[in-house]
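Engineer: Provided below are the primary sequence and the corresponding predicted coordinates.
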Amino acid sequence: MTQIPPQFWSTPAVAAALAACDLPTILGEVRRANGWTQAQLAEAVGYSQSWVSKVLRGRQPLTVDQVRELSIRVGVPLHLLRFGARGDDDPTKRRDFSKAVALTALAGVALPRRPDVDETTAATLIRITGAQRRLEATTPARELARGAVAHVDLANRILGRASRSAYADDVRAGLSEAAGFAAWVHADMHDTGSARFYYRRAIDSARQADNALLAAYMIGSLGGFEIDADDPFMGLSLIARARREIGDRPLATARAWLSSIEALGHATARDEAAALQALQTAESAVRANERAVAPPWPWVFPFDHAKLAGYRALVMVRLERPEEAVAAFNESLSSAQPGAKQRGVLMTEIATAKAMSRHYDEALHLASNALTVGATYGSERVLHRVKTFRRSYGGPMTDTLRSFDERLQATLL
């Protein structure tokens, strides 16, 4: 079987089919990607050509087990489909699976002139964004960018057709999420202009949807981006605006998240007292949220003590308190394992803390590993962090440092 590149799964047509569990479309796209005839596809899945032909035309009902079996045989990542592992099946899923095929039309590249927009449209758009997010941790941003931008354009076209319907605000929220992901991808590419453009689009769409929580989430994300770009004062201003957007009684998750970003902003601006105060506020909000069953949308993961420890570590690096930074990093990483690219970012931060403590060999080893991550996953964000580490490095000139510099130059060239 031909190796299908990772970016194949994030193209709009395939992402939509994955979100809707539309196996006929997925098989057709896999066949085209591999350059197979219908007979070769039938051979790959182990069924007759006539049976496969019926599947591709949507005339052959499939059980969940058959979907799983066919997906495995052609290399479809099962975690990108909507159902879970064997044993999670529900009879309703078996009866209604074929109905999911209709959802694909909502997310295809070529739309009919008068597409129907209903209560499933926004959910489909959001599931596509979710599928793209699951790929982001291990896929170079440049391979995802085209699909992310295409999805934003698709959502905008659907909104144009749904603008006077009862579902318009839900579609606007889906457009906001798509734009927010496009912003994140461009930030990872260190394309700051495009990242800001898509963040603004995400904020505008959330406001037009009259969704204060989503708007605050996107404003806070832009604030974190500006702080990361070494503009803490703009970032802090945006965090204050995000709070105003939510109102006087924000959810505990929102309060913990915004206070953590605020702490990082104050630390970047070298305001130690304000940074520590913001961390205390975040800690209080995390304790208040400990009994929450699930994070409130649009947060995907709970904002817990491990998340807070990660922010505390970043704050302590910027406040030049290396021992506390390393302890906080250990606490964070013992509870949760970040994705590959985020691990690269964290390694540069730990390297900075180690260098402050004059553990220079450890620092260079961590930075070298981060450089490998940045090069492997094409993350300009990680490479930028590695360059920042090198500029701030104040240790002795050693053979280890010379070797690191040679690797960094070779990577950048």
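Structural biologist: Nice, I can see it.
Engineer: could you use CA atoms for every contact and neighbour count after this?
Structural biologist: Will do.
Engineer: chain center to stretch 335-346, what's the gap?
Structural biologist: 13 Å (Cα atoms, centre = their mean, to the nearest Å).
Engineer: cool, and stretch 316-323?
Structural biologist: Relative to the centre of its chain, stretch 316-323 is centred 28 Å away, using Cα atoms, centre = their mean.
Engineer: likewise stretch 345-364?
Structural biologist: Relative to where its chain is centred, stretch 345-364 has its mean C-alpha point 26 Å off (Cα atoms, centre = their mean).
Engineer: buried residues in that stretch?
Structural biologist: With burial defined by 16 or more other Cα atoms under 10 Å, the residues of stretch 345-364 counted as buried are 345-356, 360-361, 363-364.
Engineer: again, but for stretch 221-231
Structural biologist: Taking 16+ other Cα under 10 Å as the neighbour-count basis, stretch 221-231 is seen to contain the buried residues 221-228, 231.
Engineer: circling back: and of the buried residues of stretch 345-364, the nearest to residue 324?
Structural biologist: Of all these, the one sitting nearest residue 324 is residue 353; the distance, using Cα to Cα, is 9.1 Å.
Engineer: against that first model, consider the following:
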Amino acid sequence: MADALATCDMAVIVEDIRVARGWSQGELANAVGYSQSWVSRVINGQQSLTIEQVRDLATRLEIPLHLLRFASATETRKGASPTRRRDFGKVIATAALSLPTACAGDDIDDGTAPTLRAITGGQRLLDASSPAHELAPGAVAHVALTERVLKRAQHTPHAPEIAAGASEAAGFAAWLHTDMGDLGSARSYYQTAIGHARQAGHQLLEVYMLGSLASFEIEVEDPQLGLTLAAEARRRMGADAHPTAKAWLSCVRSLAYASLGNSSACSHEIARAEANVVRQENAAPPWPWVFSFDDSKVASHRALAGVRLRHPKEARAAFSEALHGFNTNAKQAALLKVELASAHADAGDVDEAFRLASEALRTGTRFRSERVITRVRRFRRGYRGARARVVNEFDEQLTDVLTGQRSK
């Protein structure tokens, strides 16, 4: 499917969508508003399509136009509605299951690894607007797919690049399971991702996956293990690594030190990160980083560290700096709001603290994100102040969510 999208092969795209949705050709024809004979010719590659016909089919089948290579720049920026992205994500996941039979051993070539990585890339884009529990089945199926392809490719020159794609797929599955609160599965997928990165011989990818596991362990309240993993990542990274990698890993380490109460070591790591983000060569990030690590991202980690160190004044100032230039998705924004709520609570600003926590809880409920909801519950457990009206209202909201009176 990813390959067909990349080449705008409408015959493959339309047929795979028909199969994924369990439609007959007649039902497909009804859905797109064309005759069954015309649809049959499209599927068999016997019908030439105009650009307008391709756009019309894409719209009727709920294919985001930005996934087709001919889409205009405006359409690419706008993307598609969350509902359509979500539905099409399921189609991509289903279609992906058929790839092993369509890509038998001798057919593994230079395009195999980019195709596998394109599927993961599409899933990562959907993560910004879709609940993790909707994306996870497709992501897990894609991990299984990459494993099978890698096994068949192990004696070919394409094996290292396919192993890198398998690592990225497993890392994304780990991220989704973290969001769902399935920590055991998340840890297992991170370990798989590290193993495939080593198999690929891709040093920076291994650093990324080790650092991601370190960040995960810090978040689930084992900062000492997180620090150990981050130290191993730094050792493997080397002194000549890209500034984005250095800045990011320093920030991961800063949160570990903050969680351990080591303010001095935390400040040292933040300073290292700040020194790396201003380096000239930090403009273009290396794969698997999607965006360069900039000042606003360092500020967000400085804010998170301030919360953990119980320095509310510094934390709130850093949050203001971070949010000014930070462009993030709804779930990530909710996590930041919970942390900012903690800083306000420590400063005695109870109304603002619980307003932010309430907003984060609504987002966590909407996306069914156990990660966000768990962080909100942790904030509530840590509050030891007076039982103000806003606190009582928040407790009612939280109770409704936990008892199922508000759909998660």
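Structural biologist: That came through fine. Here the structure is a predicted model, which is why all the values come from computation and not from measurement.
Engineer: returning to that earlier point: and which of the buried residues of stretch 345-364 of the first structure is nearest to residue 332 of the first structure?
Structural biologist: Comparing those against residue 332 of the first structure with Cα to Cα places residue 346 closest, at 10.5 Å.
Engineer: that closest one -> the second structure?
Structural biologist: Per TM-score structural alignment, the equivalent position to residue 346 of the first structure in the second structure is residue 336.
Engineer: average offset between the helix or strand hosting its match and the first structure?
Structural biologist: With elements delineated by DSSP states H and E, residue 336 of the second structure resides in helix 330-346, which encompasses its position. After superposition onto the first structure, the mean distance of helix 330-346 of the second structure to its aligned counterpart is 0.9 Å, using mean Cα distance after the TM-score superposition for the first structure.
Engineer: for that helix, name the packing helices and strands.
Structural biologist: helix 295-308, helix 312-325, helix 350-366, helix 370-382 (3 or more Cα pairs under 8 Å, 6 or more residues apart in numbering; DSSP states H and E).
Engineer: let me have these in CSV, extended by distance to residue 54 of the second structure.
Structural biologist: Putting those into CSV (distance: least, Cα to Cα, whole Å) gives the following:
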stretch, distance to residue 54 of the second structure
helix 295-308, 40
helix 312-325, 38
helix 350-366, 34
helix 370-382, 39
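Engineer: deepest of these, which one?
Structural biologist: Among these, ranked by average contacts under mean count of other Cα atoms under 10 Å, first place goes to helix 295-308 (a mean of 25).
Engineer: residues in contact with that helix?
Structural biologist: Taking Cα atoms under 8 Å, 6 or more residues apart in numbering as the criterion, the residues outside helix 295-308 of the second structure that touch it are 247, 251, 254-255, 258-259, 261, 266, 270, 273-274, 277-278, 312, 314-319, 321-326, 339-340, 342-343.
Engineer: between helix 312-325 and that helix, find me the angle.
Structural biologist: Between the axis of helix 295-308 of the second structure and that of helix 312-325 there is an angle of 150 degrees, by axes from the mean of the first three to the mean of the last three Cα atoms, to 10 degrees.
Engineer: helix 295-308 of the second structure maps to which residues in the first structure?
Structural biologist: Aligned by TM-score structural alignment, helix 295-308 of the second structure corresponds to residues 305-318 of the first structure.
Engineer: okay, which residue is most central for the second structure?
Structural biologist: Centrality entry for the second structure: nearest residue to the mean C-alpha point is residue 124, 4.8 Å, by Cα atoms, centre = their mean.
Engineer: what's the nearest residue to it if we skip its chain neighbours?
Structural biologist: Counting by Cα to Cα, 6 or more residues apart in numbering, residue 172 is the residue found nearest to residue 124 of the second structure once chain neighbours are left out, at 7.3 Å.
Engineer: and the one you found, what helix or strand is that in?
Structural biologist: Residue 172 of the second structure is located in helix 159-180, with elements delineated by DSSP H and E.
Engineer: so what does that helix touch, helix or strand wise?
Structural biologist: Using 3+ Cα pairs under 8 Å, 6+ apart as the contact definition, the elements that helix 159-180 of the second structure packs against are helix 112-126, helix 132-153, helix 183-200, helix 203-219, helix 370-382.
Engineer: does residue 264 of the first structure count as helix, strand or coil?
Structural biologist: Classification of residue 264 of the first structure into helix, strand or coil gives helix, according to DSSP: H, G, I helix; E, B strand; the rest coil.
Engineer: to which residue of the second structure is it aligned?
Structural biologist: Alignment note: residue 264 of the first structure maps to residue 255 in the second structure; criterion TM-score structural alignment.
Engineer: burial count for that match?
Structural biologist: A count of neighbours around residue 255 of the second structure, defined by other Cα atoms under 10 Å, yields 31.
Engineer: surely it and residue 221 touch.
Structural biologist: No: checked against Cα atoms under 8 Å, the pair residue 255 of the second structure and residue 221 is beyond contact range at 10.8 Å.
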